[in-house]
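In: Okay, predicted coordinates and the sequence, questions at the end:
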Amino acid sequence: MNKFLKYALVGALAAFTLVAVGCGGGDKKADNKIDMNKPVIVGVNPGPHAIIMDNVKKIAEKKGLKIEVKEFSDFVTPNSALAAGEIWANSFQHEPFLKATMKKEPSFKLANAFSTALFPINIYSKKLKPGDKIPDGAKIAIPNDPTNGGRSILLLAANGLLKVKNPKDITTTVNDITENPHNFQIIELEAAAIPRSLDDVTCAAINTTYALNAGLNPATDPIVKETADSLYVNIVAVQEKDLNDPRLKIFKEAYQSKENGDFIKTKFPGSVYLGWKE
């Protein structure tokens, strides 16, 4: 091989290498770039969560963020879908529930991104009217998941209907009831099924989402109401790696905007409370 051909081949190989490296770097940079034209998927439960998120979607779009709302009918799948990367965020739970999920599923690397609203859990009845006393020996249905079950027990304790070890312990369970002077029968059921059990029990603790879906009015129908100072404010959850995603700032601004706050107060007066300071 003559010197000219040898040097020509070396030069061509060097040029090819530079082009390849340049393309590779460009692709890597492109991979890290956020496409604002691509919608982020946010998981919610049907009912008030979905209704509010549809409003947030409109506000966020004016700020340059597109949101696709995906509904889940249970309390388990939204976190599984988030952990698997099938959705970008979810909005259906309070932080105690998220922590309980993370304890049960340590592989889930999920985090609290920001507070949304308080969806109170109240006591409803078809046999009693607001103002009536719950009779001795009453059958009271509560959710069978650890956080909302404990939340229901703390609600009963806060109203002097029974006593627990620590009235502020969000890990409270039926085993932490220290005094049950009215001999209530506490029946643990799946949260979504509790509204259908109202014919079979004296009363029941029902999450706002399921109460509204069952045609109950959280503002007027409960015989015992959870107050706005509850520890169970709902949140938006994301994967830990997305906590610094710039889209999250836009999402938070849209959710906690005055426009959305006014919407919530008008759409759900006395039923849903804002979880942030205006």
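Out: That came through fine. Residues are numbered from 1 along each chain as shown.
In: going forward, measure contacts between C-alpha atoms and count neighbours the same way
Out: Noted.
In: What is the end-to-end distance of stretch 82-101?
Out: Length of stretch 82-101, first residue to last, CA to CA, to the nearest Å: 12 Å.
In: hold the first one in mind and look at this next one:
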Amino acid sequence: MKKLFAIFTIAILALTLAACGGAKDEATKKEGKGGNKTLVVGASAVPHAEVLEAAKPLLKEKGIDLKVQVFTDYILPNVALHDGEIDANYFQTPGYLELQMKENKDFDFVSVGEIHQEPIGVYSKKYKSLDDLPKGAKIIMSDSFSDHGRILPIFEKAGLIKLKEGVGANARVEDIVENPKNLDFSTLIEAKLLASSFENGEGDAVVINTNYVLEAGINAKEYQIAREGDDVVPANLVVVNSKDKDNEEINTLVEVLKSKEIQKFIEEKYKGAVLSVK
């Protein structure tokens, strides 16, 4: 009987220690080397992850070890943020954030800082300007509707189409009321595939997000035939779960990303293809 009691006591003690160990792991999982806090941020590879890498030494001086988790699409960074796998993400614009929250009612996100701008550009291997596009030209663009309100005004400003009055940033293809050249905007593909589509010579022009242009090494000076005006380009945001909007480490991250050191890095690294938000 005493032997059975001893075995039972040992088992209870083992379970208690395991539970304490689990609690300790949970409490310390955010601790980095030397007692620094660890911050995990999800980002697109270019330029977002590169900007975050440049910020690492500055954050380390402030007691934060930054871990960058790179994503290759626009869907998973928000899923990972919602699931608590990352502390913040840095890849999206206000329009995309708004659309994602409308489509996913359980997302409770908020922007905590505008960091940089990436003008969307129109690229072509066949033509040197939008005016050169022939009748019925095939325009390939992102299947993300939040981008359409940025893309279509480029063509409207060039006088190639006219949009329904008042649609603004919510413009869609069906809002085109005049299209004298009958340009074909029906080919929509995933944003990360646009650069490959361009390189494969598909369509007459391809509208590509700047991060994918940089990632693919496309020569913008040679192939870009139009782009958004700098005055209308939305900012790329640092986004967190609403409950973390006042988190000290998150606020420090934003402070560093908006610092003169990082602004200088963006200007020198991307030579105008990416614009820092002052």
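Out: On my side now, so go ahead. Since the model is a prediction, treat every value here as computed from it, not as a measurement.
In: need the strands for structure 2, in chain order.
Out: 37-44, 64-71, 88-92, 109-117, 121-123, 138-142, 162-163, 176-178, 184-189, 205-208, 224-227, 235-241, 275-276 (DSSP state E).
In: so can I have JSON lines of the ones you listed showing mean neighbour count and distance to residue 215 of structure 2?
Out: JSON lines is the format used below for the strands of structure 2 (neighbours: other CA atoms under 10 Å; distance: least, CA to CA, whole Å):
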{"stretch": "strand 37-44", "mean neighbour count": "22", "distance to residue 215 of structure 2": "10"}
{"stretch": "strand 64-71", "mean neighbour count": "20", "distance to residue 215 of structure 2": "13"}
{"stretch": "strand 88-92", "mean neighbour count": "25", "distance to residue 215 of structure 2": "14"}
{"stretch": "strand 109-117", "mean neighbour count": "21", "distance to residue 215 of structure 2": "16"}
{"stretch": "strand 121-123", "mean neighbour count": "26", "distance to residue 215 of structure 2": "14"}
{"stretch": "strand 138-142", "mean neighbour count": "22", "distance to residue 215 of structure 2": "16"}
{"stretch": "strand 162-163", "mean neighbour count": "19", "distance to residue 215 of structure 2": "32"}
{"stretch": "strand 176-178", "mean neighbour count": "14", "distance to residue 215 of structure 2": "31"}
{"stretch": "strand 184-189", "mean neighbour count": "14", "distance to residue 215 of structure 2": "17"}
{"stretch": "strand 205-208", "mean neighbour count": "26", "distance to residue 215 of structure 2": "11"}
{"stretch": "strand 224-227", "mean neighbour count": "20", "distance to residue 215 of structure 2": "15"}
{"stretch": "strand 235-241", "mean neighbour count": "23", "distance to residue 215 of structure 2": "17"}
{"stretch": "strand 275-276", "mean neighbour count": "20", "distance to residue 215 of structure 2": "16"}
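In: So which of these is nearest residue 21 of structure 2?
Out: strand 37-44 (19.6 Å; CA to CA).
In: Following superposition onto structure 1, what is the mean distance for that closest one?
Out: Superposed on structure 1, strand 37-44 of structure 2 shows a mean distance to its aligned partners of 1.0 Å (mean CA distance after the TM-score superposition for structure 1).
In: Identify whichever of the strands of structure 2 lies nearest to residue 52 of structure 2.
Out: strand 64-71 (7.1 Å).
In: circling back to that earlier point, could you dump the strands of structure 2 into TSV with distance to residue 130 of structure 2 added?
Out: Output for the strands of structure 2, formatted as TSV (distance: least, CA to CA, whole Å):
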stretch	distance to residue 130 of structure 2
strand 37-44	29
strand 64-71	32
strand 88-92	27
strand 109-117	23
strand 121-123	9
strand 138-142	11
strand 162-163	15
strand 176-178	16
strand 184-189	13
strand 205-208	9
strand 224-227	6
strand 235-241	25
strand 275-276	24
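In: closest to residue 132 of structure 2 out of those strands?
Out: strand 224-227 (9.8 Å).
In: how about that closest one, aligned to which bit of structure 1?
Out: Here strand 224-227 of structure 2 aligns to structure 1 at residues 222-225, judged by TM-score structural alignment.
In: how far out from the middle of the chain is the matching stretch?
Out: 23 Å (CA atoms, centre = their mean, to the nearest Å).
In: Please apply the same query to stretch 159-175 of structure 2.
Out: Worked out by CA atoms, centre = their mean, stretch 159-175 of structure 2 lies 25 Å from the chain centre.
In: Spell out, range by range, the helices that occur in the stretch 1-150 of structure 1.
Out: 3-32, 48-62, 77-83, 95-104, 146-158 (DSSP state H, counting those that start in this stretch).
In: Now do the contacts for the aligned partner of residue 175 of structure 2 in structure 1.
Out: Using TM-score structural alignment as the criterion, residue 175 of structure 2 maps onto residue 176 of structure 1. Listed by CA atoms under 8 Å, 6 or more residues apart in numbering, the contact partners of residue 176 of structure 1 are 164, 165.
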